[in-house]
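A.B. asks: fold the stuff below for me.
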Amino acid sequence: MELFLENGHLTDEALQASLQGTLDEMGRLEVAEHLSFCDTCLVRYTALLEDDVLLTPAQPLAQSVMDRVRRRVVHVFFNRYAAVAAAVVLAVTFWSTGLFRNIATIPIRESQPPTSYSETVHEVKMPAAARVNAFFRNASDAFSHNIASLFD
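C.D. replies: Purely as a prediction, here's the structure:
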């Protein structure tokens, strides 16, 4: 059986044999390679495929797919807004308890020896990042001290 015409395109027999699966391995490779770059033969091949009967599912899928999409949208919506709501609740809680006021001014000790106790601790303006770092460092130290005192 001839696979190609004189002009280089696939014969109708080759296309039919490819659809039926009666070509040998070398013939299948040649037809597949030719279809990968020849648009004319590819159009003819897909026209032959259009005659096939499409199978219909036993149950319609549209409703189940739409139900899954709706559930996914609701899930994503509530997850995003739940995270935002939790962040707002934490921010309001920290703000109302005065946690942010404590971060604004953090007492630090001078490097020179103090002359009196009143000079030992004073408020210093610090950048916000330094205040946050100092707050968490102090909180960590206090937590470690409290945990250590439990085991003493």
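A.B. asks: from here on, just use CA atoms for contacts and neighbour counts.
C.D. replies: OK.
A.B. asks: I'd assumed residue 82 was in a helix, is it?
C.D. replies: Yes. Counting by DSSP: H, G, I helix; E, B strand; the rest coil, residue 82 is found in a helix.
A.B. asks: since we're on residue 35, how many residues are nearby?
C.D. replies: Using other Cα atoms under 10 Å, residue 35 has 19 other residues around it.
A.B. asks: so who does residue 66 touch?
C.D. replies: Going by Cα atoms under 8 Å, 6 or more residues apart in numbering, residue 66 touches no other residue.
A.B. asks: state the distance from it to residue 72.
C.D. replies: 10 Å (Cα to Cα, to the nearest Å).
A.B. asks: residue 9 now?
C.D. replies: For residue 9 relative to residue 72 (Cα to Cα), the value is 49 Å.
A.B. asks: so for those two, which residue has more residues nearby?
C.D. replies: The residue with more neighbours, out of residue 9 and residue 72, is residue 9; 16 against 11, by other Cα under 10 Å.
A.B. asks: name the helix or strand for the residue nearest the centre of the chain, please.
C.D. replies: By Cα atoms, centre = their mean, the chain has its centre lying nearest to residue 76, at 12.3 Å. Under the criterion of DSSP states H and E, residue 76 resides in helix 62-97.
A.B. asks: please generate a structure for the following sequence too, so the two can be compared:
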Amino acid sequence: MELFHENGHLTDEALSALKCGRALSDLSRLEIAEHLAYCDVCLMRYTDLLAETELEMPMRSCHGGLWHRIRLRSIRILTSRYATAAAALIIVFSLWGFGIFGGIVERSSQLSQSDTTFTQNLGSWPQQWNDSLNSIFDKLDGAFSAFSGNSNHNWRETNHES
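C.D. replies: So this is what the prediction gives:
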């Protein structure tokens, strides 16, 4: 059986064999499927060929059961959303009743007072940083001097820092 015409399109015999499910090898089915995937002309011919056949009816309708499941799922989603919101409200009101939020308000006022103290002491920070860095470098210098055996060597003198 010829699958393709000289112009590269599928033959009518190949399309009807595919439609009826006649004996086609796996390789032939694969070639036909690959051709139908990119050739719109042959795909339209195959669609027209399938449109002539009568569609099969299902054994039982899924209309009633499907709508019933959709309704149940929408009710379940709706109630779970409201249940989550209600639980969150109960937790918030319980925490409020125990006075947890009062402590937060007090802590907030304490933080705002400490913020003004922080900004007032901000000007002394550069000097404090400089002093602490100098002490760190002095300790490192002492450690390296002890390690190298040169106790008279000073890091600041080498780098000409004051």
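A.B. asks: quick check: TM-score for this pair?
C.D. replies: In this superposition the chains share a TM-score of 0.63, using TM-score structural alignment, normalised by the length of the first structure; 111 aligned residues with a Cα RMSD of 2.2 Å.
A.B. asks: on that earlier part again, quick one: the helix holding residue 76 of the first structure to the second structure mean distance?
C.D. replies: Mean deviation of helix 62-97 of the first structure relative to the second structure after superposition (mean Cα distance after the TM-score superposition for the first structure): 1.0 Å.
A.B. asks: what range in the second structure matches that helix?
C.D. replies: Against the second structure, the aligned range for helix 62-97 of the first structure is residues 63-98 (TM-score structural alignment).
A.B. asks: cool, and stretch 135-143 of the first structure?
C.D. replies: So stretch 135-143 of the first structure sits over no part of the second structure, by TM-score structural alignment.
A.B. asks: return the set of buried residues in that stretch.
C.D. replies: Residues residue 135 are the ones in stretch 135-143 of the first structure that count as buried (16 or more other Cα atoms under 10 Å).
A.B. asks: identify all contacting residues around it.
C.D. replies: Contacts for stretch 135-143 of the first structure (Cα under 8 Å, 6+ apart): 103, 106.
A.B. asks: for it, the distance to its chain's centre please.
C.D. replies: With Cα atoms, centre = their mean, to the nearest Å as the basis, stretch 135-143 of the first structure stands 34 Å off its chain's centre.
A.B. asks: cool, and stretch 72-92 of the first structure?
C.D. replies: 17 Å.
A.B. asks: again, but for stretch 134-143 of the second structure
C.D. replies: 49 Å.
A.B. asks: the first structure: matching residues for that one?
C.D. replies: Going by TM-score structural alignment, stretch 134-143 of the second structure sits over no part of the first structure.
A.B. asks: buried stuff in that stretch?
C.D. replies: 141, 142.
A.B. asks: same question for stretch 36-47 of the first structure.
C.D. replies: Buried residues in stretch 36-47 of the first structure (16+ other Cα under 10 Å): 41, 42, 45.
A.B. asks: mind putting those residues in CSV, secondary structure and distance to residue 105 of the first structure included?
C.D. replies: Shown next, in CSV, are these (DSSP: H, G, I helix; E, B strand; the rest coil; distance: Cα to Cα, whole Å):
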residue, secondary structure, distance to residue 105 of the first structure
41, helix, 78
42, helix, 75
45, helix, 78
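A.B. asks: between those residues, which is nearest residue 106 of the first structure?
C.D. replies: Nearest to residue 106 of the first structure out of those is residue 42 (Cα to Cα; 75.4 Å).
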